[in-house]
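1. just the structure for this:
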Amino acid sequence: MRWVVVDVPLDSSGAGRGEERAPAALRGAGLVDALGADDGGRVDEALLRDPARDPASGLIGAAGLRRAGEAVTARIAALMAEGRRPLVLGGDCAILPGICRALPRTTELWFVDGHPDFFDGATSLTGEAADMDLSVVTGHGPAAAIGQDGPLLDPGSVHLLGHRPPTDDSSRAETARIDPAIHQVPAPELLAMGAGTVGAGLAAGGDGPAWLHLDLDAVDPRDLPAVTYPEPDGLRWPDLVALVTPLARADRLLGISVTDLNVDEDPDGRHTRRVVEVLAEVLGTAGG
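-> The predicted structure is shown next:
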């Protein structure tokens, strides 16, 4: 099954940061051709231009965020109804709730991220929905983000992979909120177990549908500094390739989302080109 590349240039700060331009930059660096992928176009409704924080939900651009999510849901649902496999290029992690609303509730989520993304509207210091996406899809974030209450996915089917241990009061508060049903493999544990071993075990660990969400700040900033919120002691590129390759090539995979490349931090484009190289290595023969 060929990949179909869909751009969702959502930057949940509402300020038009470099994440918004990442899908176009990845295309410009040759990603679609490198994968031999089909072109699924851009979700134009995902552009957010409201930096105001909603006092009720704590979200920046709450109304625009819901509109963006609805448009993402419609696009992903339509592609999957045609039997196609989406590769969704963000933007930031705020694209995830719209994607998950298009998935069967039984979907297993492989969530690779440098952060747990488990704040809510009251605890997030920024108000960016990218702080809260995993809490939203598991029913612990502001309902205003998706316009409905309750989880989109079963927390027991979520695997949180590659996040860093908390280092301050804010991150400790975030970690304390994580639903205990979520399976966690923080970066130090993942590296000790072997990234390839973890990835292969997950890929072979079930027979239901799965989705892979890859936030590029899971990569150590020594290898990829071009993200908005870098965290030290993450996965090096070989670790990420070892982890993601078996997941991306699992027959039960419905699709992949890739987020948080900040091209403002990549003026010469070398990190963007490296992301394309890695994605081509990992996904090039996935699904045929």
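2. only C-alpha atoms from now on, for both contacts and neighbour counts.
-> Will do.
3. contacting residues around the most centrally placed residue in the chain?
-> The structure's the chain has its C-alpha centroid closest to residue 213; by Cα atoms, centre = their mean the separation is 4.0 Å. Contact analysis of residue 213 by Cα atoms under 8 Å, 6 or more residues apart in numbering lists 96, 109, 110, 111, 112, 256, 257, 258.
4. in a markdown table, list those along with secondary structure and neighbour count.
-> A markdown table is the format used below for the contacts of residue 213 (DSSP: H, G, I helix; E, B strand; the rest coil; neighbours: other Cα atoms under 10 Å):
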| residue | secondary structure | neighbour count |
| --- | --- | --- |
| 96 | helix | 25 |
| 109 | strand | 23 |
| 110 | strand | 24 |
| 111 | strand | 22 |
| 112 | strand | 27 |
| 256 | strand | 22 |
| 257 | strand | 25 |
| 258 | strand | 24 |
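5. now those residues in TSV, with distance to residue 20?
-> TSV is the format used below for the contacts of residue 213 (distance: Cα to Cα, whole Å):
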residue	distance to residue 20
96	15
109	24
110	23
111	21
112	20
256	18
257	14
258	12
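6. just curious, which of these is nearest to residue 133?
-> residue 96 (6.3 Å; Cα to Cα).
7. and the gap between that closest one and residue 187?
-> Distance, residue 96 to residue 187, by Cα to Cα, to the nearest Å: 21 Å.
8. likewise residue 145?
-> For residue 145 relative to residue 187 (Cα to Cα), the value is 28 Å.
9. okay, the two: which has more neighbours?
-> residue 145 (30 against 24; other Cα atoms under 10 Å).
10. name the helix or strand for the closest residue to that one other than its chain neighbours, please.
-> Once flanking residues are discounted, residue 145 sits nearest to residue 66: 5.8 Å by Cα to Cα, 6 or more residues apart in numbering. Residue 66 belongs to helix 62-81 when elements are defined using DSSP states H and E.
11. another sequence for comparison is provided below:
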Amino acid sequence: MSGWFLLGAPWDCSGTGRGEAAAPSALRVAGLAELVDVDLGDAATHISTEDRDPVTGVRALGDTVAAARALASSLAAGLRDHPGLRPLVVGGDCTLLLGAFAHLRAAVGEVGLWYVDGHPDFADGSSSDTGETADLDLAVLTGDGPPDLVGLGGTVPMVAARHVALIGHRTADLDPESAAELARVPGDVFAVDAPAVLRDPAGAGRAAAAWGEGLGLSMWLHIDLDVLDQAVLPAVTYPQAGGPDFDQLAAALAPLAVSDRLLGVSVADFRPDLDGDGGHAARLVNLLDSVLKG
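-> Predicted coordinates:
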């Protein structure tokens, strides 16, 4: 994995301390830090409240804005101080993307997004049962959400919907709430759902890579680990059946990871509190090593 720096984002948008915030530390213990050129430690992404904003329904709105700005600042410093390296940002939950793109939109401009996730994350603060920003981060990135969040990058949207590929999301046997959330995803998002990934993992990755090449933009790769089937990785907050195993996910990610347009990678939603012997952490480090070393 030469050519990368590591930045932790111990971010638990629920404010409950349920486990995601410990993921950067657990993955370091499992050997991730030894695989990169530089470990920059953790950004200050602490969420200290469970309160929901009465207007937007978003949980911990003020803390979320502060955490996003802190991560954007840490990412900017890492890129400034290590210009020959690409960032590997390890969460925490996928709200970390608000911080990543707060920096990228302001500093780079338009950047495309390969969004690998078992869920579309396109709820809004009012419709979400929890108000957690991990339920709505893709909506916020594409300009649908509270002004304090959608404006974090200085320009709205932080990433255009037509510059997003949604990969690995479930589209079968959805409950009504999940179906309604999926229906909110804009039609110009490039979608490669979980059944397509399962049918031909490498082909799905090549299709997404070719789509990204066609954009002519630098690309960010985000991996929410609940894209994996719950049978192989139950240590996530919202596990689901119907996803790929580790080998299938690696095959789908490989064409994206070797793209010349790849600017950086983020990884989210691992729960080390649900990984008693550290075995899942070790498998995740092996996955990242196999994919990102090219």
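12. quantify their similarity with the TM-score.
-> The TM-score (TM-score structural alignment, normalised by the length of structure 1) is 0.93; 282 aligned residues with a Cα RMSD of 1.5 Å.
13. thinking again about what came up before, next, count neighbours for the residue nearest to residue 145 of structure 1.
-> 19.
14. that one pairs with which position in structure 2?
-> The alignment partner of residue 66 of structure 1 in structure 2, by TM-score structural alignment, is residue 65.
15. which SS class is the residue nearest to residue 69 of structure 2 when sequence neighbours are not counted?
-> Residue nearest to residue 69 of structure 2 in three dimensions, not counting chain neighbours: residue 99, with 5.9 Å by Cα to Cα, 6+ apart. Classification of residue 99 of structure 2 by DSSP: H, G, I helix; E, B strand; the rest coil places it in helix.
16. from residue 141 of structure 2, how far out is residue 99 of structure 2?
-> 10 Å.
17. all strands of structure 1, in order?
-> 3-8, 38-42, 85-90, 108-112, 158-161, 183-185, 210-215, 253-259 (DSSP state E).
18. mean deviation of the fifth one from structure 2?
-> Looking back up the chat, that one is strand 158-161 of structure 1. With mean Cα distance after the TM-score superposition for structure 1, strand 158-161 of structure 1 departs from structure 2 by a mean of 0.2 Å once superposed.
19. what range in structure 2 matches that strand?
-> Using TM-score structural alignment, strand 158-161 of structure 1 pairs with 164-167 in structure 2.
20. could you report the neighbour count for residue 72 of structure 2?
-> Count around residue 72 of structure 2 with other Cα under 10 Å applied: 25.
21. swap in residue 67 of structure 1?
-> There are 19 residues near residue 67 of structure 1, going by other Cα under 10 Å.
22. where in structure 1 does stretch 253-265 of structure 2 fall?
-> Going by TM-score structural alignment: stretch 253-265 of structure 2 matches residues 244-256.
23. ok, the equivalent of residue 170 of structure 1 over in structure 2 - how many residues close by?
-> Here residue 170 of structure 1 is matched to residue 177 in structure 2, going by TM-score structural alignment. Other residues within reach of residue 177 of structure 2 by the criterion other Cα under 10 Å amount to 13.
24. one step back: need the contact list for the residue nearest to residue 69 of structure 2.
-> 67, 68, 69, 70, 71, 72, 152.
25. switch the cut-off to 10 Å
-> 9, 45, 64-75, 149, 152-153 (Cα atoms under 10 Å, 6 or more residues apart in numbering).
26. separation between it and residue 246 of structure 2?
-> From residue 99 of structure 2 to residue 246 of structure 2 the distance is 27 Å (Cα to Cα).
27. same check, this time on residue 208 of structure 2
-> 18 Å.
28. of the two, who's got more company?
-> residue 208 (24 against 17).
29. so the more buried one touches residue 256, yeah?
-> Yes. In this structure, residue 208 of structure 2 is within contact of residue 256 by Cα atoms under 10 Å, at 7.4 Å.
30. okay, and the common contacts of the two?
-> Joint contacts of residue 208 of structure 2 and residue 256 (Cα under 10 Å, 6+ apart) are residue 114.
31. surely residue 284 of structure 2 is in contact with residue 225?
-> Yes. Residue 284 of structure 2 is in contact with residue 225 according to Cα under 10 Å; the separation is 9.0 Å.
32. what's the overlap in contacts for the two?
-> Residues touching both residue 284 of structure 2 and residue 225 (Cα under 10 Å, 6+ apart): 233, 267, 270.
33. pull the number of nearby residues for residue 125 of structure 1.
-> Neighbours of residue 125 of structure 1 using other Cα under 10 Å come to 12.
34. how near is it to residue 174 of structure 1?
-> 11 Å.
35. what touches both of those two?
-> With Cα under 10 Å, 6+ apart as the test, residue 125 of structure 1 and residue 174 both reach 119, 131.
36. might you report the residue contacts of residue 69 of structure 1?
-> Counted by Cα under 10 Å, 6+ apart, residue 69 of structure 1 has contacts 8, 10, 43, 45-46, 63, 75, 94-101, 145-147.
37. residue 13 of structure 2 -> structure 1?
-> In structure 1, residue 13 of structure 2 lands on residue 12 (TM-score structural alignment).
38. can you give me every residue that contacts the residue nearest to its match when sequence neighbours are not counted?
-> Excluding its sequence neighbours, the residue lying closest to residue 12 of structure 1 (Cα to Cα, 6+ apart) is residue 128, at 5.2 Å. For residue 128 of structure 1, the contact set (Cα under 10 Å, 6+ apart) comprises 11-14, 51, 53, 58-62, 92-94, 119-121.
39. quick one, helices of the stretch 51-200 of structure 2?
-> Remark: helices assigned in the stretch 51-200 of structure 2 by DSSP state H, counting those that start in this stretch are 61-81, 96-107, 137-141, 147-150, 176-183, 194-199.
40. how near is whatever residue of structure 2 lines up with residue 141 of structure 1 to residue 65 of structure 2?
-> Matched across to structure 2, residue 141 of structure 1 falls on residue 145, judged by TM-score structural alignment. Using Cα to Cα, residue 145 of structure 2 is found at 13 Å from residue 65 of structure 2.
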